[in-house]
Each structure stands twice: as structure tokens, then as C-alpha cells.
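1. What follows is a predicted structure for the sequence shown.
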Amino acid sequence: MTDLPLAYQNLAADYIQKTHDDGGALRGSVYQQAKGNVENIFVKMPVGAGRKSLYIGPALQKETQAKVEAIKHASERARARRKDLSILNKVGVLSTHSYAGRVLDAMAYHGLFRNGAILVGTLAYQCYPLLLGCTLPSTQLATDDADLVAASLAIKADDGIDMLSILKDADPSFEPIPELDGRAKPSRFRSRIGFVVDLLTPTRTRGEKQPLELQGLDAGAMSLQYLAWLIDLSSPAALPYGSGIPVYVPRPERYAVHKLIISQKRAHTITKTSKDLAQAKALIEVVERTRPGLIADELLDAQAQGKQGWSDPIVKAMKAIWPDGSWQTRPEFEEFVDAL
């Protein structure tokens, strides 16, 4: 893990900002098509794995010509961002795998992130090198799933289409994974190659029926503890894929502490626990170096939430990461240790 030279940190910050500035802009190949005696303008915009043809207007109208100019400028800006990412690739900022990129691109195109979706899990972790201006361990970047948190059950796409239709823009082979209750809306979707999209949402009441319904997406979402805390005050970020995908992710310091907790809650595989611990350790070290004090703040905030479900798993995770006990003398953990 190394900090990028200042010029590249600025380039990374610029990439994020411009990705969000252009988040809803049309771009792509402009073409004309006649209907009767009228020439109409369309744009083929890249979305997910394909292109969508969108109507712009009659060719001779000034408003249409202004839109065409805007599309051309947006396309030029997208090409410039792709070049910027290529430069950042050369200094160690890795691009997201193309398949995951296409899936997230389809979600962004339909407005899920503008409308309250938060990206979590390993794909969120892939956004942190740009956000923090550093490199992170590449061994933790492989993933075969995408975890999306719906901050509100009222989340919907800009055009009102359902979740399965959104995913089919990325790969037509996506299908819902049936829930145990056959009447429940699906909260998980899987493509033919095995890539899984999980829809999640914060727990609202104990014992609530799973999954909760996302009516606007004709889907469900599994409610999980800790998610409300994790996504509080999430950060705008860019998934490093092509010209950038504008997303929102948990603040890196909160993501790190959340991973400490979750690593001790997983009941299924050692691999996932190891990944959680590795990501937490990497982010703790980077954040403490670049943003001193924030890890300490999040540890104290988590500690204030409770002991059994919060402080205790954090301590267990720290013992797993630093089995020699050195975590107890690290400056960023000092206040947390003193309060145990």
C-alpha cells in the first residue's frame, strides 16, 4: 500500500468529481433516421453490455442541435476520463473487472445510485484507492457478487423499470433466485456465469418478515443489522471502470470498522472472514496515515452502540489481525482500549 504522488491524487479526485458531474449526461454515437419527410436525431448510448437508442428530436430544430452538441461534449469528456483512468492504472489503481463494471453501469444508468442505493462489499472496496489517493492490496479485488443497500424501501429506477430488467441490460442471462417463501419478491439475482447481485436494506424492527419489499423495483431486500450504521453519511465515489461509474459508498473509516465486526459474525467460510480482515487492516492503516483520528472516532462510535454485538467482535477481530497483541498499543486504538 502506497500513497499516490500528489499529481495522481489530484487526478483521482478529479476523476470522481467529473464522473458525478456527468452522471446523467447522454453520450454516444449520434445518427439520423427518417420518418416520413422528417429527419430525426437519435443517440446510441452505451449501457451495461449493449447500447440503447434514444430519441433526441427533429434534426432541424435548434433545441435538438443544442442537445447534439451537449452529447458530443459529454462523449469527449468520457473519453478524457478513460484516458485518466489508464494513467492511474499505470501507478497501481486497478480497474474493476469488466463484467462487474457492466452490471454497475446498468444500475447507474437507470438511476439507482441517484435514488438512494449504496454500494457495499468488495466492489465498494475497489472504489477506495481513488477516494483515498493510494493503492490497496490487489489480492482482495476479485469478487463474483455485488451488494447493494437500499437506504429506503421506496427506491426506484428513474424510468420505473424493475430490478430484473435493469440487470438484463448488463447480461440477459440474469434471473431471480427464488426465496424460501415462494410468494416473496426476490432479493438475489444470478447470471449464467454465477455473478450474484444481492439487495440489502437496514433492519427496521426485530423479527420483520424477510425479505422486505421494494415495490418500485418489483424486488425484495434482506434486512441486516449494522447497515444503517455502515451507510450513514456515505461518500460519493467512482467505480474505476472506463469513464467512471458514479456511486455512493460507506466512508472508508466506517467500512473498516464494520468489516472488523462482520468478520466475527460470518458463519460460512474462512475465505470471506479472511477477506473481511484483510480489507479492514488495509483501510485502517491507510486511513490512519492519511486521515489521522478518524479510525479512533469510528471505534468509539461503534463502542457506544453496545458491547456484545459491537465492542466484543471488534476486539476478537483485532486479536486475529494482530495476534502478537500489538493492537493494544497502536495510537489509533488507544481510546478504544482504555474504554474496554
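-> Good, I have the coordinates. Just so we're clear, the structure is a prediction, and the values are computed from it rather than from any experiment.
2. CA atoms for contacts and neighbours, from now on please.
-> Noted.
3. need the strands for this structure, in chain order.
-> In the chain, the strands defined using DSSP state E lie at 29-35, 38-47, 50-58, 117-120, 145-150, 175-176, 188-190, 196-202, 212-214, 219-224, 235-239, 245-249.
4. Out of the ones you listed, which gets nearest to residue 269?
-> Closest approach to residue 269 among those (CA to CA): strand 145-150, 15.4 Å.
5. Show me what counts as buried in the closest one.
-> Buried residues in strand 145-150, defined by neighbour count with 16 or more other CA atoms under 10 Å: 145-150.
6. quick one: which of the residues you listed is nearest residue 109?
-> Checking the buried residues of strand 145-150 one by one against residue 109 (CA to CA), the nearest turns out to be residue 148, at 15.0 Å.
7. List the residues that contact that closest one.
-> 117-120, 197-200 (CA atoms under 8 Å, 6 or more residues apart in numbering).
8. and of these, the nearest to residue 1?
-> Of the contacts of residue 148, the one sitting nearest to residue 1 (CA to CA) turns out to be residue 120, at 21.2 Å.
9. For that closest one, give me its contacts.
-> So residue 120 contacts 146-149, 249-250 (CA under 8 Å, 6+ apart).
10. how much space is there between residue 13 and residue 67?
-> Distance of residue 13 to residue 67, computed by CA to CA, to the nearest Å: 28 Å.
11. do residue 161 as well
-> 25 Å.
12. for the helix ranked longest in the chain, packing partners?
-> Scanning the chain for the longest helix, with DSSP state H as the assignment, gives helix 62-90. In terms of contacts (3 or more CA pairs under 8 Å, 6 or more residues apart in numbering; DSSP states H and E), helix 62-90 is packed against helix 6-21, strand 50-58.
13. Tell me which of those is the most buried.
-> Across the helices and strands packed on helix 62-90, the average number of neighbours (mean count of other CA atoms under 10 Å) peaks for helix 6-21, which reaches a mean of 18.
14. That helix to strand 235-239, inter-axis angle?
-> Between the axes of helix 6-21 and strand 235-239, defined by axes from the mean of the first three to the mean of the last three CA atoms, to 10 degrees, the angle is 100 degrees.
15. then this one, side by side with the first:
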Amino acid sequence: MAIEYLPESVQTLYSELLDQTIQTEAEAVANRLPAPGSFVSKEVRGSTYWYLQRLEGQRKRQYFLGPDSPELQRWMAQKKSLAETMQPDAERRAELVSMLRAGGAARLPAAVGRVLRLLTEIGVFRLGGVLVGTQAFVAYGNMLGVRFQGSNLRTQDLDIAQDRGIAVALDPLAVPAALEEALREADSRFFAVPALDPRSPSTAFKVRGRDLRVDLLTPARGVETRPVALPYLKAAAQPLPHLGYLIDRPEQAVLCEASGLLVKVPQPARFVWHKLWASTQRPATDAAKSAKDRRQALELAEVLHADRPRDLEASWEALPGSLRSRIPTSLERLEEPTAQHLLGIARGP
């Protein structure tokens, strides 16, 4: 299968958008800018209190800042001035997103884009979250400057992985009271999917009557299977074996939504090997998903073999031995040259 590259002009636009979103994120963190919104006051029993008001989904939410004081007034004036200074950059990023879409860059389904925009605004990715699964695969197309087959991009599942061991400095302006509540701001039909064990917390959220679903995942420690608490999101994640390999040292990518959404995704070559392993772990009833795992792995590997060949070898060398033994099984019956190349790496010299 021939690789379909995006025009060089589109690849240049993507690089500019990525650079600008990284710079904006760095400035926001350095200046401790609150999430986008406006400052509003309330009078309570003769005293003035200030709040940060944000539009989340279709509803306005207010976050308490404190009682009126000269110090708080100076802080709000400073943050407002900084935000106004950065507004032209936001407008330029939105323009870049429009140009990228017009040039053929991959975009997300509208509902998925809305949820990811909210997750980005509340700091999920800045706090260590990694976008995995098919939505990460979508991001790789623009990142690598190629156009993938549409059949490999279709899903409204959103998988977010988080290493619970990452130290997080909590910022009450960046993180909502609960992830579930925040998701409902994006779509009021979101509900927590009950766990099989009624004593366990939910690790997934779904929109009633639609395919849109968000799953929280975390690397398993040993043989654990019970959900793991993520206190800063007031949620729980499902532990999965070998997920730590996938999300170790993730890369930054920008999604062509809004004014550019900065996310973290696994290293592409690690995604390839992990997908091939995952394709061998599904039950027979999930044969279609196993086939999709292999298609995504091979399509991505074809690009890496052409443009970043050393990545595949280095990521194989980092692969735990417990994963290596199963991967050749997923490749042996495939005749594509890319599959045979991967099989050669797996079997060694």
C-alpha cells in the first residue's frame, strides 16, 4: 500500500501549530494563568467575593477565588492583561486549524472534539494523561504528515491512560471537582458505566443512546484488576497489563480542533508493537477489533519504516519479554511487506 503524504505546506502548518500550542501552554503554566473564562463578583451579606466563570459545554460554571482584596484585584488585573496579550496568538492558532482542515489534515468527530477540548482545558493531559487508542492513531496522521485509511479512524471511543505514580501539583483552577461532572458539561447525557462488580467504582463514561465513550486506564501493578483511584480527577482507572510500556515517555501532538488542542500520545513505534500484542489478547468474539488493531499497526509501521526506521527497532528492544513471545503470532499469516519487515525485527538477525 502506497503511503499518501499530506502536502508539504500542510506539514509546515502543523509544525507551526504544534510550536505555538506548546509555547502557549508553557506561558500559561509559567504565569499560572487560569483556564479560559472571565472574572465575576457576587455580593454576599455586604461583602464582595470573586469567581472565575467558565463556559463548559452548554453551562456556565464558577470557581471561587476569594473575598475582594487589593491583592486579589492586582492578581486578576495581571491575569487579564496576560490573557489579552495572548489573544492574537489564539486567533492565529484558530486560523492555522482552519487552514489545516482545508488542506486535508485529519479531524475528529465533532462530539469527540468537544470532549477532548474540555479535557484539555481542565488540564488532564498537562497532569500526565496520555491519549491512546484510535484517537491517538488519528493524531499520528497529522504528526507524521500522512493520510491514513478512513476505515481505521472510525470510532467515538476515547481512551485516556494515566500513570498513577506521576506526582501531580494540583491547581484548583485547572481541575474540576469531578471528571464525571465535567463530562456532563460537554454532554448532559454522559453517565458512569457501572462496573461488573457493584462494589467497584466505574472507570468508563458513556453518552446515552450514542457510541461516545470515555475510558480511564492505568498501568497494572502485578496482577491487580480492581479499579485504581485517581484522586485529582475524583475518578478511577482500570489497570491494564503492559500499559506502562505504551505510555512511557509520550510525545506531544496537536489536534486540529478549536485553536489547537495540545495532547500527549504514545511514541508511534511503541503504539505499533503494543497494538500487535493487543490483537492477540482479544477473545474470538472481538475478531473485528483484533483485525483493526493489526491494520492500524501495519499502516503506522509502514510510515515509520519509510521515514523513521530506527524507531521500530529501538521500541522493540524496549519491549518487555512477556510481550515479545506473542507478537510474531499476529504477523506470521500476513503477507504484506511491512508485516514481514516487522517479523524480521521480532525474530532478530
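-> Great, that's in hand. Since this is a predicted model, take the numbers as computed values, not measurements.
16. Could you dump the helices and strands packed on helix 62-90 of the first structure into JSON lines and include distance to residue 268 of the first structure?
-> Below are these laid out as JSON lines (distance: least, CA to CA, whole Å):
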{"stretch": "helix 6-21", "distance to residue 268 of the first structure": "35"}
{"stretch": "strand 50-58", "distance to residue 268 of the first structure": "36"}
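17. For residue 289 of the first structure, which of the ones you listed is the nearest?
-> helix 6-21 (14.8 Å).
18. Tell me which residues are up against the closest one.
-> 81, 84-85, 88, 130-134, 236-238, 243-246.
19. Superpose on the second structure and give me the mean offset of that helix.
-> Comparison of helix 6-21 of the first structure with the second structure after fitting gives an average deviation of 2.2 Å (mean CA distance after the TM-score superposition for the first structure).
20. any idea how far that helix is from the chain center?
-> 17 Å (CA atoms, centre = their mean, to the nearest Å).
21. What angle do helix 62-90 and it make with each other?
-> Using the same axes, to 10 degrees: helix 6-21 of the first structure against helix 62-90 is 150 degrees.
22. which bit of the second structure covers stretch 98-108 of the first structure?
-> The alignment of stretch 98-108 of the first structure onto the second structure (TM-score structural alignment) covers residues 110-120.
23. Pull out the buried positions in the matching stretch.
-> 112-120.
24. can you tell me which residues contact the counterpart of residue 280 of the first structure in the second structure?
-> In the second structure, the residue matched to residue 280 of the first structure (TM-score structural alignment) is residue 297. Neighbour list for residue 297 of the second structure: 271-273, 275-276 [criterion: CA under 8 Å, 6+ apart].
25. Closest one to residue 49 of the second structure out of those, please.
-> Distances from residue 49 of the second structure to the contacts of residue 297 of the second structure, taken by CA to CA, are shortest for residue 271, at 48.3 Å.
26. Would you enumerate the residues in contact with that closest one?
-> With CA under 8 Å, 6+ apart, residue 271 of the second structure has these contacts: 246, 297.
27. could you redo the last one with a cut-off of 7 Å?
-> The contact partners of residue 271 of the second structure, by CA atoms under 7 Å, 6 or more residues apart in numbering, come to residue 246.
28. Quick one: map it onto the first structure.
-> Using TM-score structural alignment, the partner of residue 271 of the second structure in the first structure is residue 255.
29. can I assume residue 313 of the first structure is in contact with residue 263?
-> No. The pair residue 313 of the first structure / residue 263 is not scored as a contact, 8.0 Å apart, by CA atoms under 7 Å.
30. Have a look at the two and say which one is more surrounded.
-> residue 263 (23 against 18; other CA atoms under 10 Å).
31. Now for that one: which residues touch it?
-> Contacts of residue 263 of the first structure were listed using CA under 7 Å, 6+ apart, and they are 273, 276-277, 317.
32. what does residue 295 of the first structure give?
-> 253, 284, 288, 332.
33. Okay, helices next: where are they in the stretch 101-250 of the first structure?
-> Assigned helices in the stretch 101-250 of the first structure, in chain order: 122-125, 128-132, 163-168, 227-231 (criterion: DSSP state H, counting those that start in this stretch).
34. nearest to residue 177 of the first structure, of the ones you listed?
-> The nearest among the helices of the stretch 101-250 of the first structure, by CA to CA, is helix 163-168 at 10.9 Å.
35. Give me the buried stretch members for the closest one, please.
-> Quick answer for helix 163-168 of the first structure (16+ other CA under 10 Å): 163-164, 166-168.
36. Going by distance to residue 175 of the first structure, which of these wins?
-> Of the buried residues of helix 163-168 of the first structure, the one sitting nearest to residue 175 of the first structure (CA to CA) turns out to be residue 164, at 7.0 Å.
37. Aligned to that closest one, what sits in the second structure?
-> Here residue 164 of the first structure is matched to residue 180 in the second structure, going by TM-score structural alignment.
38. before we move on, what about residue 119 of the first structure?
-> For residue 119 of the first structure, the residue aligned by TM-score structural alignment is residue 131.
39. do residue 294 of the first structure as well
-> By TM-score structural alignment, residue 294 of the first structure lines up with residue 311.
40. could you list every residue that touches its match?
-> Going by CA under 7 Å, 6+ apart, residue 311 of the second structure touches residue 269.
41. Check the spacing between the residue sitting furthest away from the middle of the first structure and residue 58 of the first structure real quick.
-> The C-alpha centroid of the first structure is most remote from residue 37, which lies 46.2 Å away (CA atoms, centre = their mean). Look at residue 37 of the first structure and residue 58 of the first structure: by CA to CA, they are 11 Å apart.
42. Repeat that for residue 191 of the first structure.
-> Counting by CA to CA, the gap from residue 191 of the first structure to residue 58 of the first structure is 39 Å.
43. List of residues touching stretch 143-151 of the second structure?
-> Residues contacting stretch 143-151 of the second structure (CA under 7 Å, 6+ apart): 4-6, 11, 141, 253.
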